[in-house]
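*Asks:* Got a predicted structure here, sequence first:
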Amino acid sequence: MPQQGLVVFAKNKKRVSAFYQQTLGLDVIESESSHDLLRDKVYEVVIHTIPRKYAAGLAISKPPEPREATPFKPTFVVNSLAQVRSAAEATGGYLKTEAGAWHFRGHVVLGGWDPEGNIVQFKQAE
């Protein structure tokens, strides 16, 4: 069973789910109109649909503006930041350039955001 979990609320469940599937290599374990359950051996991510009455008031720009005013930033260890960058771009997300990378406890760390601007961080072992 996964050891780490995250729930992401999304206006466009399909698009946000694709971002996390591709950037983290997660499998779809369950897919309902209300949510997608994504999982591998380490991570479990639930993409939960924002109810229509709330989603109607949310505007997601194209490209999405990062939601910097959040107190949370999930961080994921990945095998390849280059693969994450390709997956993020393919699914409407963003990963900062290598020039924006920093080094922390034996990892190269880059921030980015998903297709709805939710902040996320990825790190690769050096």
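*Replies:* Here it is on my side, so go on. Numbering: from 1, shown residues only.
*Asks:* switch to C-alpha atoms for all contacts and neighbour counts from now on
*Replies:* OK.
*Asks:* what sits up against the lengthiest helix in the chain?
*Replies:* Using DSSP state H, we find that the single longest helix of the chain is helix 13-24. For helix 13-24, the external contacting residues (Cα atoms under 8 Å, 6 or more residues apart in numbering) are 10, 26-28, 35-36, 38, 45, 47-49, 76, 78, 83-85, 87-88, 91-93, 114-116.
*Asks:* now stretch 115-126
*Replies:* 10-11, 15-16, 19, 60, 63-68, 70, 72-81, 91-94, 106-114.
*Asks:* So which bits of that stretch are buried?
*Replies:* Within stretch 115-126, the residues that qualify as buried by neighbour count (16 or more other Cα atoms under 10 Å) are 115, 116, 117, 118, 119, 120, 121, 122, 123, 124.
*Asks:* In addition, the following structure is provided for comparison:
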Amino acid sequence: MQESPMAAAVLYAKDLSLVSAFYSAVAGLAITESEPGHVAMQAHGFQLIVVAVPPHIAASIQVQAPPIRRDDTPIKLVFFVRSIEAASAQAAQLGGQMNPIEQSWQFHGATVLDGHDPEGNVFQLRQGAR
């Protein structure tokens, strides 16, 4: 049985299945609900809802290959992982990209590294202190 979430985030995606599969694999989130317009996933009291961008808006969104990192947002999702190296490899296989490991830093006893998902949304991985 999944624990009730203590915190949640909503992320809009042009490609619902690609982005939800990315976060499920890279961040280790279990998919708890999958509907045509959204996918819910969670782990450790955190829930992520990936919502499909409405078709009339999605038609105007261009996702480059590789995606252009969208740094112009005041919010960054953060996921705690067992291994930044393993999660980075998964991110690359699933269309995202992490910064080079040499750019990692320490924060509150954890190793931290930024990257972006297949649509260019910036996120962070943390390995260590939880």
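*Replies:* Received the coordinates, thanks. Bear in mind that the values here come from a model prediction, so they are computed numbers and not experimental data.
*Asks:* re earlier: what's the offset of the longest helix of the first structure from the middle of its chain?
*Replies:* 7 Å (Cα atoms, centre = their mean, to the nearest Å).
*Asks:* what stretch of the second structure does it fall on?
*Replies:* Alignment of helix 13-24 of the first structure against the second structure: residues 16-27, by TM-score structural alignment.
*Asks:* again, but for stretch 38-48 of the first structure
*Replies:* Counting by TM-score structural alignment, stretch 38-48 of the first structure corresponds to 41-51 in the second structure.
*Asks:* Report how far apart the opening and closing residues of that stretch are.
*Replies:* Criterion Cα to Cα, to the nearest Å; first-to-last residue distance in stretch 41-51 of the second structure is 11 Å.
*Asks:* quick one: buried residues of it?
*Replies:* Quick answer for stretch 41-51 of the second structure (16+ other Cα under 10 Å): 41, 42, 43, 46, 47, 48, 49, 50, 51.
*Asks:* Show the residue spans covered by the helices in the first structure.
*Replies:* Along the first structure, the stretches classed as helices by DSSP H are 13-24, 52-55, 81-90.
*Asks:* what's the angle from the first one to helix 81-90?
*Replies:* Angle, helix 13-24 of the first structure to helix 81-90, by axes from the mean of the first three to the mean of the last three Cα atoms, to 10 degrees: 170 degrees.
*Asks:* Now do the contacts for whatever residue of the first structure lines up with residue 105 of the second structure.
*Replies:* In the first structure, the residue paired with residue 105 of the second structure according to TM-score structural alignment is residue 102. Residue 102 of the first structure makes contact with 108, 109, 110, according to Cα under 8 Å, 6+ apart.
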